[in-house]
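Chemist: fold the following, please.
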Amino acid sequence: MSMTNGDRLRIGLVGCGNISLAYLLNAEMFDGVSVTACADLSQAAARARGDAFGLKVMGTDEILVSPDVDLILNLTVPAAHYDISRRALEAGKHVFTEKPLSTNTTDGRALVELARAKGLSIGSAPDTFLGAAGRHARRLIEDGAIGRPVTGTAFMMGRGMEHWHPDPGFYYQPGGGPVMDMGPYYLSMLVNLIGPVRRVQALATSAHAERELSAEGPLKGTTIPVGTPTSVSSLLDFAGGAQVTFVTSWDVYRHTNRQIELHGTEGSIGLPDPDNFSGIVSLSERGAPWADLDTAGLPFGALNWPREAPDRGNYRMLGLADMATALIEGRPARASGDLALHVLEIMESILKAAETGQPVEVSATECQPAIFSEDDAKRLLS
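Modeler: Model (predicted):
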């Protein structure tokens, strides 16, 4: 597809909710992308974003076929991801979608195959692994700092959503839960670091049959049913031979586990929260004391969010900017549909293994992103 706005990919944003603000603000830092139009089921939401950022406001049907749009940025709710992405691809548009790629592997694979058949690119969040912490950790592993990865742990644990979200019922039903909601950040990072998964085993449980809402709002004090496991322990068997224990839970008050640690034949590495783009990366070579590096000084590492009082790095749009460059250079994007599909299949396989008590094989795939160097990162900046 030609891009008539210089070398900038003309983006039509569908879904003008909270997450769209980060994408729109961050778009300004990249040379290769230009958000030009927006749409939402709520005309008021679309108008608010359009007025704030100088975007043309369109209906959803209109934006998906507009000749002035090269790519659809799909920021709708997960249940709508498949339909919007499919319609965009059928209209000849590239697609970048918020996570997950789709709500199930069958639909996700259909999207990837449709994009391939039409010669289009499809990518998906999360792109946090492209941030400063993920890049630095990948470089250390590639340089042999921990030798051959052998084992590791990943922990995503907290108290759930009812303490801050005014209406969190959907988080506790099939398609939600800690695996499907937060798993993409951890699994995308792990696949980036050590490659694809070939098999999983898992156990699951739930602390409560109902959850009481404590967040401020009209539903405070009411209860919601729990229809999906809220604590899931899995063992990931990677194609390269490493085995990583991955625990996700919304039943934990407090813990001291590092989000990700990997241990190899020559040392160990620790990473910060993969929902963020930066943080402390720790390295222990052959048992030496941990050496910590704050990645805030690297590209896409500085604390920038929220804008009024930054306490973390948030560079959503980075994966899409890389996709824009990939289209020009004729190479695969790093936050690719293949990666997102593999992560989606891992998550489904974890839940299936927990339900059946049996190991589940994961499709063999070559989806580990190409290394994203510091020079690559700098070239994307305006």
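
Chemist: switch to C-alpha atoms for all contacts and neighbour counts from now on
Modeler: Fine.

Chemist: show me the contacts for A370.
Modeler: By C-alpha atoms under 8 Å, 6 or more residues apart in numbering, A370 lies in contact with R334.

Chemist: how near is it to R109?
Modeler: According to C-alpha to C-alpha, to the nearest Å, A370 stands 21 Å off from R109.

Chemist: so the residue sitting furthest away from the middle of the chain: helix, strand or coil?
Modeler: Ranked by distance from the centre of the chain (C-alpha atoms, centre = their mean), the top residue is A288, with 32.6 Å. Reduced to three states with DSSP: H, G, I helix; E, B strand; the rest coil, the structure at A288 is coil.

Chemist: residues contacting it?
Modeler: So A288 contacts nothing (C-alpha under 8 Å, 6+ apart).

Chemist: hmm, A291 is touching G270, no?
Modeler: No: between A291 and G270 there is no contact, the gap being 10.0 Å when judged by C-alpha atoms under 8 Å.

Chemist: what is in contact with these two at once?
Modeler: S282, L283.

Chemist: out of those two, which sits in the busier spot?
Modeler: G270 (22 against 13; other C-alpha atoms under 10 Å).

Chemist: also this sequence, please, to line up against the first:
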Amino acid sequence: MERVGIGIIGCGNISGAYLKAMASFPILDIRGIADLNRSLAEAKAAEFNVPAKNIDELLADPKIEVIVNLTIPKAHVAVGLQALEAGKHTYSEKPLGISFVEGKKLAEAAKAKNLRIGAAPDTFLGGGHQTARALIDKGVIGQPVGGTATFMCPGHERWHPNPAFYYEVGGGPMLDMGPYYITDLLNLFGPVAQVAGFAIAPRKERIITSEPHSGEHIPVHVPTHVVGIMAFANGAVVQIGMSFDVAGHKHVPLELYGTEGTLIVPDPNHFGGEVQLLKKGGSFEPQELTAPYADGNYRSLGVADLAHAIRSNRPHRANGSLALHVLEVMEAFHAASETGRTVTIATETERPAPLSDSLINGRLGK
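Modeler: Sure thing, here's the model as predicted:
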């Protein structure tokens, strides 16, 4: 199969994981990496033996078909629109945009130009999450009833070298970590119909404890503790909590309930992890992982699936419809908190097709 030319814009903290994982997918041909900070692009290019270019060069290269957008969230839509205007498919880090209006603008531009858009996370394609999906689809937990989704930590200023953007508009725990959890829940349960919730910001500023900005103060412009309920179209009701204000907790990341059993799903920020099933009247038992991509960090699996989809003329899984639905759901928690009302989700999306086969050995999932 002919390789797909890839251009990467953005050389921040996540770019190394993408570049490392991309090397494992033969269909991806990395033709250049760029950043507004040229020295940063050159350093990353030297580390991974790929060409350093400027953004205009990437967009003008006729052999580049997909731009992978790894810029900060508030630049995702602007860079995506630039790529679409240059005739490139685009795949961005999460979230699709920092607002639903922005994300919809990108989706409409892609449709007008007959180009594809996609967005992280792609961890739902990992073996742990695909195994959990297969169990649900087989009916082992019976009729889906509900679940819990939990990410809680003291805040990213503990470890990130430049954490300020996590507390600007477009940041916060819901837009930062919510995409992993909500996208995986869409993979497992399907689309969301309604949202209720509360969002608060207990502190007006944060103090960085990581280097090189240790001791600096960060103003907080977004809610940092968000809790809510998602009512899914399949009838299940899931509680969610996303926080940068919790010292510690004992909740598992994802726990799903059905009339016949309970399923513990691995951390959706990772591709693998243990799946546990409790059947009614029994106890939790580990399940054999039945899908690939559970043994490492395959961050770019969604890009590889997009590339195969382009060549095979089929839908890609980490697609724009899915990402826009997730963005609307995340924004709805804040709207519900501000209005005191339940928010009905307007966008429609389908559960992505399961990924049971490898994108490396050529046995492509349909």
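
Chemist: just to revisit the earlier point, aligned partner of the residue farthest from the centre of the first structure in the second structure?
Modeler: Taking TM-score structural alignment for the superposition, A288 of the first structure sits opposite G282 in the second structure.

Chemist: likewise T245 of the first structure?
Modeler: Looks like T245 of the first structure aligns to Q239 there (TM-score structural alignment).

Chemist: wait, isn't its match in contact with G228?
Modeler: Yes: with contact defined as C-alpha under 8 Å, Q239 of the second structure reaches G228; the gap is 5.9 Å.

Chemist: which residue in the first structure aligns with D29 of the second structure?
Modeler: The alignment partner of D29 of the second structure in the first structure, by TM-score structural alignment, is S34.

Chemist: which residue ranges of the stretch 1-150 of the first structure form helices?
Modeler: 18-27, 43-53, 60-65, 78-90, 105-117, 132-142 (DSSP state H, counting those that start in this stretch).

Chemist: ok, which of those helices comes nearest D167 of the first structure?
Modeler: helix 18-27 (15.0 Å; C-alpha to C-alpha).

Chemist: mean shift of the closest one relative to the second structure?
Modeler: Following superposition, helix 18-27 of the first structure is found to deviate from the second structure by 1.5 Å on average (mean C-alpha distance after the TM-score superposition for the first structure).

Chemist: buried residues in that helix, which are they?
Modeler: Buried residues in helix 18-27 of the first structure, counting neighbours by 16 or more other C-alpha atoms under 10 Å, are found at S20, A22, Y23, L24, N26, A27.

Chemist: what residue in the second structure is paired with the second one?
Modeler: Alignment of A22 of the first structure against the second structure is given by TM-score structural alignment, with A17 as its counterpart.

Chemist: contacting residues for its match?
Modeler: With C-alpha under 8 Å, 6+ apart, A17 of the second structure has these contacts: N297, R299.

Chemist: who's in contact with the residue nearest to A309 of the second structure when sequence neighbours are not counted?
Modeler: In this structure, A309 of the second structure finds its nearest non-sequential neighbour in H316, 5.4 Å apart by C-alpha to C-alpha, 6 or more residues apart in numbering. By C-alpha under 8 Å, 6+ apart, the contact list for H316 of the second structure reads G302, D305, L306, A309.
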